[in-house]
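Enquirer: fold the stuff below for me.
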Amino acid sequence: MNFIQKKLIAILLLLVITSCGFHLRGMTEISFKTISLEGKELSLTKNLKKILNTNKVAIVSSTENPELRVELLSEESEKRILSLSGQGLVREFEIFYRVRYRIKTSDSEIWSQENIIETRKDFTYSDSNLIGKEEEERQLNEAMRIEAITSLFNQIQVIKK
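Expert: Here you go, the predicted structure:
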């Protein structure tokens, strides 16, 4: 294959990719330009701030009259036994992650009712692979936190001024 043929194939591939509607994920449209994150400092607060900053939303204090106020009330993690083996040993766990929050827009006098985002995951357990299962649980907890952040961001996104 000579240089011209390679160049022609590259251009053809580029045309195919762009014609199918492929494009890089850009910023998400949010109707608010300023948001105040209030309440408790939760483990997801830092990542939520990053996502908001990436989407050109300024995070301000509540005294600066933000367009939207989000009060983070609490977060909790829970772990329950899901199933036992015939010998009474744990075989499966179910883990939960919950975030409670409420929202107030600048034109509203009262806060919204308390909202809850809950994620849950199941995972098998084995005493013989203790270190691996602890790492799996840690990764699942982190994935649930990211899922909760995404859900909260999506809920903020659909709120209209």
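Enquirer: every contact and neighbour count from this point should use C-alpha atoms.
Expert: OK.
Enquirer: from the chain's centroid, how far away is the longest helix along the chain?
Expert: The single longest helix within the chain, with elements called by DSSP state H, is helix 130-158. Computed by C-alpha atoms, centre = their mean, to the nearest Å, the separation of helix 130-158 from the middle of its chain amounts to 7 Å.
Enquirer: here is the second sequence; please produce its structure so I can put it next to the first one:
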Amino acid sequence: MKKIIVSLLVLSLSACGWHLRGSATGEDKLAMTSPLDLVIATKDDHSPLINALRQSLPGYKINELTSATANTLTLNLSREVLDKRTAGVGSDALTSAYEIILRVDYSVSNAQGVITPRDTNARISRTYNYNVNNANGAAQEEELVLREMRRELANSILRRVKNLSVKAPATSAAP
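Expert: This next block holds a predicted model:
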């Protein structure tokens, strides 16, 4: 009887469209399995975001090239904006939490031209607690949160680029 109930719960869970984060289906699966050549164009070639992007490339089966060819996509990263603001104030009127907002403007192009609008951006925000009595620990926590945010932002951009690589030939073939 227990097995039947568990089986019904599993079937109803899969029937509602729920899936694990990162599990690809349909067109996403095709985009993730086919290799892609990509050129990363940016002003600061060694920024933390670019390093996070390069570390994530093998997981998405993306090869970085130094110059564009007919079958490559070019990722143009124009600027990274970091904004920090107070998210909470304690009873002592001191800041107890900060919100960090990280945004990067980018565009993706191929040999035919720009695929995405030039003002496309990826944005992520996080809140962390700040302890006035432990400023060193709070600074370390902020650095850890920023590193994690850059990694997530890099993965978000690479997912978008990978999906565009499947959709780009259809849009560029139209008259």
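Enquirer: and the gap between Lys46 of the first structure and Leu37 of the first structure?
Expert: For Lys46 of the first structure, the distance to Leu37 of the first structure equals 11 Å [C-alpha to C-alpha, to the nearest Å].
Enquirer: let's verify the aligned partner of Lys104 of the first structure in the second structure: helix, strand, or coil?
Expert: Using TM-score structural alignment, the partner of Lys104 of the first structure in the second structure is Ser109. Here Ser109 of the second structure is strand, with the state taken from DSSP: H, G, I helix; E, B strand; the rest coil.
Enquirer: so what's Ser109 of the second structure up against?
Expert: Residues counted as contacts of Ser109 of the second structure (C-alpha atoms under 8 Å, 6 or more residues apart in numbering) are Leu73, Thr74, Leu75, Asn76, Ile115, Thr116.
Enquirer: ok, Arg123 of the second structure next?
Expert: Arg123 of the second structure neighbours (C-alpha under 8 Å, 6+ apart): Ile101, Leu102, Arg103, Val104, Leu153.
Enquirer: residues near the first one, how many?
Expert: With neighbours defined by other C-alpha atoms under 10 Å, the count for Ile101 of the second structure comes to 17.
Enquirer: neighbours around the residue nearest to it when sequence neighbours are not counted, how many?
Expert: Distances taken as C-alpha to C-alpha, 6 or more residues apart in numbering place Ser125 nearest to Ile101 of the second structure, at 4.3 Å, with adjacent residues excluded. Ser125 of the second structure has 16 neighbours, counted by other C-alpha under 10 Å.
Enquirer: and for the residue mapped onto Asn131 of the second structure from the first structure, the neighbour number?
Expert: Taking TM-score structural alignment, Asn131 of the second structure has Ser126 as its aligned residue in the first structure. Counted with other C-alpha under 10 Å, residues neighbouring Ser126 of the first structure total 13.
Enquirer: and for Glu80 of the second structure?
Expert: The burial count for Glu80 of the second structure: 16, using other C-alpha under 10 Å.
Enquirer: quick one: secondary structure of the equivalent of it over in the first structure?
Expert: Aligned by TM-score structural alignment, Glu80 of the second structure pairs with Glu75 of the first structure. Using three-state DSSP, the structure places Glu75 of the first structure in strand.
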